[in-house]
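A.B. asks: coords please:
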Amino acid sequence: MSEEQGGANSIPPGRPVGRWEDLRKRVVSAVVLVAVGGAEIWLGGPSFAVLVVLLTGAMVWELATMTAPDHHNTPLGLAALAAVSLGAALFIADPFATAFLLVPALAIALTDRRDRRLSSLYSVAIMVAGYGLVDLRMSAGTPVILWLVLIVVASDVLGYFVGRILGGPKFWPAISPKKTWSGTLAGWLGAGLVGLGFWLAGYGTPALVALSVAIALAGQMGDIWESWIKRRCGVKDASSLIPGHGGVLDRFDALIGALVALMVLGLVIDLPLPGVAAG
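C.D. replies: Predicted coordinates for the structure are as follows:
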């Protein structure tokens, strides 16, 4: 989600918008998300996978709804298709099963909606992120997922507060007009501190600090990518499912970017992940 942007759709018409107008709803929703997500990350197993599958389906539904003509189409069938496809990719014991991650993109490309190529590509990113989150939890354990989530949270929280307090030049005003360089740099600092903390706690090497900053940048790009889609579609939020945060995509857009970057990097180099020996 954009660092300095909140749930704009929740503000009554005519009411002045303050810098902290959306903070209360954001905090309450964040507490609920942290409680549920934290418990599932700790437990892992089928319940965690089911939660990720459901969230992935919700994000594909939001994407399909945003990009539908006049936003009147609510394609629940696409959400179900995404959930079933991700479940098949995760639980069918065949390396070619990952091809199921492309099924929602094909469905989006063949239906009537704006920016089909961009929407199809973003649906692939959503599916890859969902797959990567479950796969990392099963193969690498809790420390990696905790590290990844803390990077995204630290980047978002520090970016939100520093961006609102300091303001300053915009990072990419044409796409995300409320994101500032001060908030962006604060996000990198927060991610670096997370990496440093894991290293000092014995869960990584010094290289983890640099990787943390790189993953934070990828998360910020995920945020900007979703902002670009929303701007092209003429909407402020992906949906209103999460009070103070907008939709599921608005809350997890940075995590999508971070996970996609982590999955791609992992294909070409041995990553210094927390608690995972290089091999």
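A.B. asks: okay, CA-based contacts and neighbour counts for the rest of this
C.D. replies: Noted.
A.B. asks: my read: L189 touches I215, true?
C.D. replies: No - if you go by C-alpha atoms under 8 Å, L189 and I215 don't touch, sitting 12.0 Å apart.
A.B. asks: comparing these two, which shows the higher neighbour count?
C.D. replies: Neighbours were counted for L189 and for I215 using other C-alpha atoms under 10 Å; I215 has more, 26 against 21.
A.B. asks: what's the more buried one in contact with, if anything?
C.D. replies: Counting by C-alpha atoms under 8 Å, 6 or more residues apart in numbering, I215 makes contact with I151, A258, A261, L262.
A.B. asks: just curious, which of the residues you listed is nearest to A210?
C.D. replies: Taking C-alpha to C-alpha as the measure, A210 sits nearest to I151 out of those, at 11.9 Å.
A.B. asks: I'd like to know how far that closest one sits from L63.
C.D. replies: Look at I151 and L63: by C-alpha to C-alpha, to the nearest Å, they are 25 Å apart.
A.B. asks: how about I175?
C.D. replies: 17 Å.
A.B. asks: comparing the two, which residue is more hemmed in?
C.D. replies: L63 (27 against 17).
A.B. asks: this structure: strands as residue ranges?
C.D. replies: 170-172, 176-180 (DSSP state E).
A.B. asks: alongside the first, I'd like the structure of this one:
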Amino acid sequence: MSGGSWTDLMPRVVSAAVMVVIGGAAIWLGGVPFAALVILAVGAMAWELARMTAGPGTVPATVIGLLAAVAMAGLVTIPGYARLALLLVPALVGSFGNRRDPGLYVAYALLIMLTGIGLVLLRELGIVMILWIVTVVVTSDVLGYFAGRSLGGPKFWPAISPKKTWSGTVAGWIGAALIGTGFFLAGYGGISLIWISVLVAFAGQLGDIAESAIKRRAGVKDASNLLPGHGGVMDRFDALSFAVVLVMILLFILLPQGFVGG
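C.D. replies: Below is the predicted model:
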């Protein structure tokens, strides 16, 4: 273990502490404060995605970010199913011009919007649900970071994410299982919550790899420098995005009876 591998730890810790305070307060309050934070995050991620995939004649990234934020605001305020058309706004508008990897852009732009509306809908189901998802993803990420840096070993997918190791990946699964066990023992779900937590953690890890692929194709280290020590908002929400979409599929399609309550 070289000392240089930990040089980003302090800014990561400080920045993470600020995010925990702001995010924790928004989750606790729910309603407008939580929706407002989601809207800001969605706008920032859409801006970052548009910047990384920009090409000749494409709509400016700032415009895409603003459109995404406005569309997200409409999704959380306009009643009825017609509002779901707003999910497509950033993807469709951003597809104009010669954008690099247009298919990848459209898919990820839609994912960003689904993440936003998913977070709002899941928070409306109760604070336990959103706390479980966030705790699983954060625990998996933190344990994966420290285990990967400390233990090293074979790479999980070196062609796309050179830093991600099997030791970190498995550590993330173990952490997720422990979180699922904790919520189960606290009476907030059945025993299936343990393996579902692992599945959610794995989805988050795939989200991290997917964003790494986008950055690799764009030739950048981070999506942006909005978050000191963490890069961009996409760099922090990539895992949560895939996790939220998976939970939405499980909750509303495959397991409509639910698996987290209270």
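A.B. asks: any idea what the TM-score is?
C.D. replies: For this chain pair, the superposition-based TM-score is 0.95 by TM-score structural alignment, normalised by the length of structure 2; 259 aligned residues with a C-alpha RMSD of 1.6 Å.
A.B. asks: hey, which of the strands of structure 1 is tucked in deepest?
C.D. replies: Highest mean neighbour count among the strands of structure 1 (mean count of other C-alpha atoms under 10 Å): strand 176-180, with a mean of 22.
A.B. asks: where in structure 2 does that one align, residue-wise?
C.D. replies: Using TM-score structural alignment, strand 176-180 of structure 1 lines up with residues 161-165 of structure 2.
A.B. asks: how big's the offset between that stretch and structure 1?
C.D. replies: In the superposition against structure 1, stretch 161-165 of structure 2 averages 0.4 Å from its aligned positions (mean C-alpha distance after the TM-score superposition for structure 1).
A.B. asks: residue in structure 2 matching G197 of structure 1?
C.D. replies: So G197 of structure 1 corresponds to G182, using TM-score structural alignment.
A.B. asks: likewise for V162 of structure 1?
C.D. replies: V162 of structure 1 maps onto A147 in structure 2, by TM-score structural alignment.
A.B. asks: wait, its match sits on S167?
C.D. replies: Yes - between A147 of structure 2 and S167 a contact is recorded at 6.1 Å, counting by C-alpha under 8 Å.
A.B. asks: list residues touching both of the two?
C.D. replies: Common neighbours of A147 of structure 2 and S167 (C-alpha under 8 Å, 6+ apart) do not exist.
A.B. asks: quick one: map S95 of structure 2 onto structure 1.
C.D. replies: Counting by TM-score structural alignment, S95 of structure 2 lines up with A109 in structure 1.
A.B. asks: that match and R117 touch, don't they?
C.D. replies: Yes - at 6.7 Å, A109 of structure 1 counts as touching R117 under the criterion of C-alpha under 8 Å.
A.B. asks: which of the two has more residues huddled nearby?
C.D. replies: A109 (18 against 14).
A.B. asks: leaving out sequence neighbours, find the closest residue to that one.
C.D. replies: R116 (5.3 Å; C-alpha to C-alpha, 6 or more residues apart in numbering).
A.B. asks: the equivalent of L251 of structure 2 over in structure 1: neighbour count?
C.D. replies: Superposed on structure 1 with TM-score structural alignment, L251 of structure 2 falls opposite G266. By the measure other C-alpha under 10 Å, the count of residues near G266 of structure 1 is 13.
A.B. asks: in structure 2, which residues correspond to the helix ranked longest in structure 1?
C.D. replies: Secondary structure of structure 1 per DSSP state H: the longest helix is helix 207-233. Under TM-score structural alignment, helix 207-233 of structure 1 corresponds to residues 192-218 of structure 2.
A.B. asks: the matching stretch vs structure 1, average distance?
C.D. replies: Counting by mean C-alpha distance after the TM-score superposition for structure 1, stretch 192-218 of structure 2 comes out at 0.5 Å.
A.B. asks: same deal with stretch 114-121 of structure 2?
C.D. replies: Relative to structure 1, stretch 114-121 of structure 2 is 0.4 Å off (mean C-alpha distance after the TM-score superposition for structure 1).
A.B. asks: so that stretch matches what in structure 1?
C.D. replies: The alignment places stretch 114-121 of structure 2 over residues 128-135 of structure 1 (TM-score structural alignment).
A.B. asks: need the contact partners of that stretch.
C.D. replies: Here stretch 128-135 of structure 1 has contacts from 48-49, 52-53, 56, 86, 89-90, 101, 145, 255-257, 259-260, 263, using C-alpha under 8 Å, 6+ apart.
A.B. asks: please apply the same query to stretch 155-175 of structure 2.
C.D. replies: With C-alpha under 8 Å, 6+ apart as the criterion, stretch 155-175 of structure 2 contacts 136, 139-149, 151-154, 198, 201-202, 205, 209, 212-213, 216.
A.B. asks: and these, which are buried?
C.D. replies: Among the contacts of stretch 155-175 of structure 2, the ones that count as buried by 16 or more other C-alpha atoms under 10 Å are 136, 139-141, 143-149, 152, 198, 201-202, 205, 209, 212, 216.
A.B. asks: sorry, back to before: how many neighbours does the closest residue to the match of V162 of structure 1 other than its chain neighbours have?
C.D. replies: Leaving aside its chain neighbours, A147 of structure 2 sits nearest to G168 (4.9 Å; criterion: C-alpha to C-alpha, 6+ apart). Other residues near G168 of structure 2 come to 28 when the count uses other C-alpha under 10 Å.
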